[in-house]
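Undergrad: this is a predicted model, with the sequence first.
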Amino acid sequence: MCPVSQPTAAPRRGRFFRIVAAVAVLLALAGYVLVQYISGGGSGPRCTAQSSTGGRYRLSPEQAVNAATISAVGTSRGMPEHAVTIALATALQESGLLNLDHGDRDSLGLFQQRPSQGWGTARQVMDPVYAAGKFYEHLAKIPDYSRLPLTVAAQEVQRSGFPQAYAKHQPDAELLSAALTGRDPASFSCAATKSSLAGDPAAVRAALKRAFGAGVLPTGKSAQPSEVRLPVRTTAARAVGAAAPGTGSVQQRGWELAHWAVANSAALHIQRVSYAGREWTAGTNQAPWHRTDTWRSGAAGQGAAEVRITVMK
C-alpha cells in the first residue's frame, strides 16, 4: 500500500500571502479615497456655478480656486467680463483649470505658458496670479479683442496648434464668469464639508490681497478675531472696465467677493460667508445661499454694505 502524501505548508503560505496582499491593497485604496475626499480632489465636483436661467457647471475645489483667481485678477485690472470669459475658456482648454507642473515641451501652469517663449520663469508661470496677469496683459494688447470671436482672441494670445478647441468651453466659461464677477448673484456655491482645522483670517486677507490687490482690504481691524469684513465699494479700474450696465456696481462687487470666498472655502477653512442678507455655510444641509435671520424686507442696501467671511474656529 502506497503511503498517502502529506499536504505541504506551501499552498497555505501562498493563500496567506495573497490574503495579506489583498488586504493591503484595500487599505491603500481606502486611504487614498479618504485623502482625496478630505482634499476635495477625488470626491467628484463639489462646487457649482448655476445661472438664473438654469445652466450649471460643476468643478472641483481646486478648479474653483483657480477660476476665482483668474476672475479676480481680471476685474482688478479693469478688464470686462468678456475678457474673464476668454481667460477662463483658455484655461479650461489648456489645463482643465488645474495648475499643471508639466505640459508640451516646457509648457506649465493654468495657461500652459512657456518660459522659453518669454512668459516668465517656471516659478512665475506656476503662480496662478502671475499667469493670469500675463494672459490679460497680452489680451489687452490685441486691438478690439472684445469684438473678436472668443476663439480668435484666445488664439491671438496663446498661438495654439488647435485654435478652434477653445470654442467648446465658451458656454461653461460664460457661466463661470457671470458668477465669479458677481453679475449673477448667489450663483456660486461649494458643498464643502466642515473642516476640523481652524482657519486663519490673516491667510484669508493675504489671499484676497494677492488676487484683488491691497485696496480690497479695510484699514481697521475686525471686531471678531475669526472674521474678515470687507466693505463693498467699486474701484476706478472696475468702472473703466465696465462693459455692460451693472458691471462695477456695488452689489456686483459684493457678490464677486462673496463668491471668491466660497470658492476658496476648502483651501482657507472658511465656515461662513454672508452678504446682502444671504449666507453660505460649510457642512450644512441648508440651501447653498439661504436668507439670514437678520434679513429684513427693503434692507438690501444695508446688507450690501459689507461681505463677512468667518473662518473655522
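TA: Right, received. Where do you want to start? Residues are numbered from 1 along each chain as shown.

Undergrad: could you use CA atoms for every contact and neighbour count after this?
TA: OK.

Undergrad: mind listing the helices for this structure?
TA: Listed in chain order, the helices found in the chain under DSSP state H are 10-39, 61-76, 81-95, 122-125, 128-140, 150-158, 170-180, 201-212, 236-240, 250-263, 265-268, 300-303.

Undergrad: could you save those helices as JSON lines and add columns showing distance to Val228 and mean neighbour count?
TA: JSON lines is the format used below for these (distance: least, CA to CA, whole Å; neighbours: other CA atoms under 10 Å):
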{"stretch": "helix 10-39", "distance to Val228": "24", "mean neighbour count": "12"}
{"stretch": "helix 61-76", "distance to Val228": "18", "mean neighbour count": "25"}
{"stretch": "helix 81-95", "distance to Val228": "26", "mean neighbour count": "25"}
{"stretch": "helix 122-125", "distance to Val228": "28", "mean neighbour count": "18"}
{"stretch": "helix 128-140", "distance to Val228": "21", "mean neighbour count": "20"}
{"stretch": "helix 150-158", "distance to Val228": "36", "mean neighbour count": "20"}
{"stretch": "helix 170-180", "distance to Val228": "19", "mean neighbour count": "24"}
{"stretch": "helix 201-212", "distance to Val228": "6", "mean neighbour count": "18"}
{"stretch": "helix 236-240", "distance to Val228": "22", "mean neighbour count": "15"}
{"stretch": "helix 250-263", "distance to Val228": "10", "mean neighbour count": "27"}
{"stretch": "helix 265-268", "distance to Val228": "12", "mean neighbour count": "24"}
{"stretch": "helix 300-303", "distance to Val228": "16", "mean neighbour count": "14"}
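
Undergrad: below is structure B, check it against A:
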Amino acid sequence: MPEPSPTPKRRGRLLRFGAACVVLSAVAGYVVVQYVTGGAGKPGCRVVSSQGDGTTYEFTPEQAVNAATITAVGTNRGMPERAVTIALATALQESALRNLDHGDRDSLGLFQQRPSQGWGTAQEVTDPAYAANIFYEHLAKVPDYTELPLTVAAQRVQRSGYPEAYAKHEPDATLLAAALTGTSAATLTCEGRPETATATGPDAVRAALLRDFGGDGAQAAGAESGTEADSATDAQKTAASAGEAGVPAAETSGRTVTLPVGDDTAAGRGVAERGWQLAHWAVANASALHIERVTYAGREWVAGNTDSEWRAARAGGTEAAGAPGSAVGAGTSAVRIVTAQ
C-alpha cells in the first residue's frame, strides 16, 4: 500500500526545517567568503606559485596593502623570508589582514595586539607599520624561530588561546611572502581598480614608500622628488640627513616614479629580488594609489589585468624580458611606476 501523505502539521515542520537549512547554508557561505576575502568585497588580487603547480591565493586590495606593509617592514629589519611568512600567517589568522578597530577585549589592528599588555597605544597598534615592527621585534627574540613549526613560532609571540589556528594559513602566507619579498618574480597581480577618497599621483606613491620602507635598521636611501637628472642625488642627501632608513630613492617625471634598484644589504638580497619586491609592492598598492602601470625586468603589469600574468613590456622599451617565477632577468636597474594623475 502507498505511504500515507504527511499531515499538514508535519509538512509545515518539514518546510520550516528545509528553509532553516537553506538560510544556514547561505549564512555559512557568506561567512566563508568574508573570512577568505577579509570582508572587504570581492578579491581583486591574486598570487600564483612560481613552481608551476597551479597553487594560487586570492585576496582583496585592502589585504594586499597590509601584506605589502608587513613584508616591507620585515625586510627592512633584515628579517628572513621565513619571518615574513610567520608574520603574514599570524595576521591572516588574527585579522584576515585587515586593520581592525575592535577585537577580543582591547585587541586591535592587524595582529590584534593589546595596549593593556604592553604592545603600544591604541593609535600605535592600529598603525600597520608599527604593528608589524613590534611583532618582528618580539619574534626576533624567540630562539631559533626559523627552525620552529610556524604555529609554534607565532604562538611564542602571540600567546593565543587557539595556537594551532595559525598552521592553516601557512600555504597562503608562503605564497605571499615569496612574492612580496621578491624571491618569486612576476607572480602577484591586482585588478588595480581605483578606490575612492584616496591620495593619488607621484606624491602619494612617495608618501606610501616612506610609510612602508621608512623603518629603522636598514640602508639609507631617499624618497624625494626632483628633476630626472638630479633627483636621485638630492634624495639620497635628504635621506642621509633625515635618517629615512630603507626608503627607495624616487625619481619623478610627470606621472612616472622611477625607483633605482640596488642590492638590499639589510636583508642580504640581490638586485633582482629587491626590484621584484618594489614592483609587487606597487601592484599591491595600485588601487589605493591609482597606479596604472608597473614595469620591471622587461615585464609589465597594467591595471585591469586580472589573469596573474606579467606581460612582456611594450616594444621600444630598453629592458629584456625575464621569465615569470624567476628572480633573475635583464634590465633590473629600476622599477617604473605610472600613476593615473
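TA: It's in. What you see is a predicted model, and the numbers here were worked out from it, not measured in a lab.

Undergrad: that older thread, got a markdown table for the helices of structure 1, with distance to Leu230 of structure 1 too?
TA: Listed next are those as a markdown table, based on distance: least, CA to CA, whole Å:
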| stretch | distance to Leu230 of structure 1 |
| --- | --- |
| helix 10-39 | 27 |
| helix 61-76 | 15 |
| helix 81-95 | 22 |
| helix 122-125 | 29 |
| helix 128-140 | 21 |
| helix 150-158 | 33 |
| helix 170-180 | 17 |
| helix 201-212 | 10 |
| helix 236-240 | 17 |
| helix 250-263 | 8 |
| helix 265-268 | 16 |
| helix 300-303 | 12 |
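
Undergrad: quick one: which of those helices is nearest Gln112 of structure 1?
TA: Smallest distance to Gln112 of structure 1 across the helices of structure 1 (CA to CA): 6.1 Å, for helix 81-95.

Undergrad: circling back to that earlier point, with respect to Pro225 of structure 1, which of the helices of structure 1 lies nearest?
TA: Per CA to CA, nearest to Pro225 of structure 1 of the helices of structure 1: helix 201-212, 7.5 Å.

Undergrad: next, the angle helix 61-76 makes with the closest one.
TA: Helix 201-212 of structure 1 runs at 60 degrees relative to helix 61-76, counting by axes from the mean of the first three to the mean of the last three CA atoms, to 10 degrees.

Undergrad: tell me what helix 201-212 of structure 1 is packed against?
TA: helix 61-76, strand 227-231 (3 or more CA pairs under 8 Å, 6 or more residues apart in numbering; DSSP states H and E).

Undergrad: could I get those as JSON lines with distance to Ala140 of structure 1?
TA: Converted to JSON lines, these look like this (distance: least, CA to CA, whole Å):
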{"stretch": "helix 61-76", "distance to Ala140 of structure 1": "11"}
{"stretch": "strand 227-231", "distance to Ala140 of structure 1": "29"}
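
Undergrad: closest to Pro288 of structure 1 out of these?
TA: Of all these, helix 61-76 comes closest under CA to CA, at 15.1 Å.

Undergrad: and the closest one, which stretch of structure 2?
TA: Aligned using TM-score structural alignment, helix 61-76 of structure 1 spans residues 61-76 in structure 2.

Undergrad: residues in contact with that stretch?
TA: 38, 40, 43-45, 80-81, 83-84, 87-88, 96-99, 128-129, 132-133, 136, 176-177, 180-181, 190, 212-213, 215-218, 246, 266-267, 281, 284-285, 287-288 (CA atoms under 8 Å, 6 or more residues apart in numbering).
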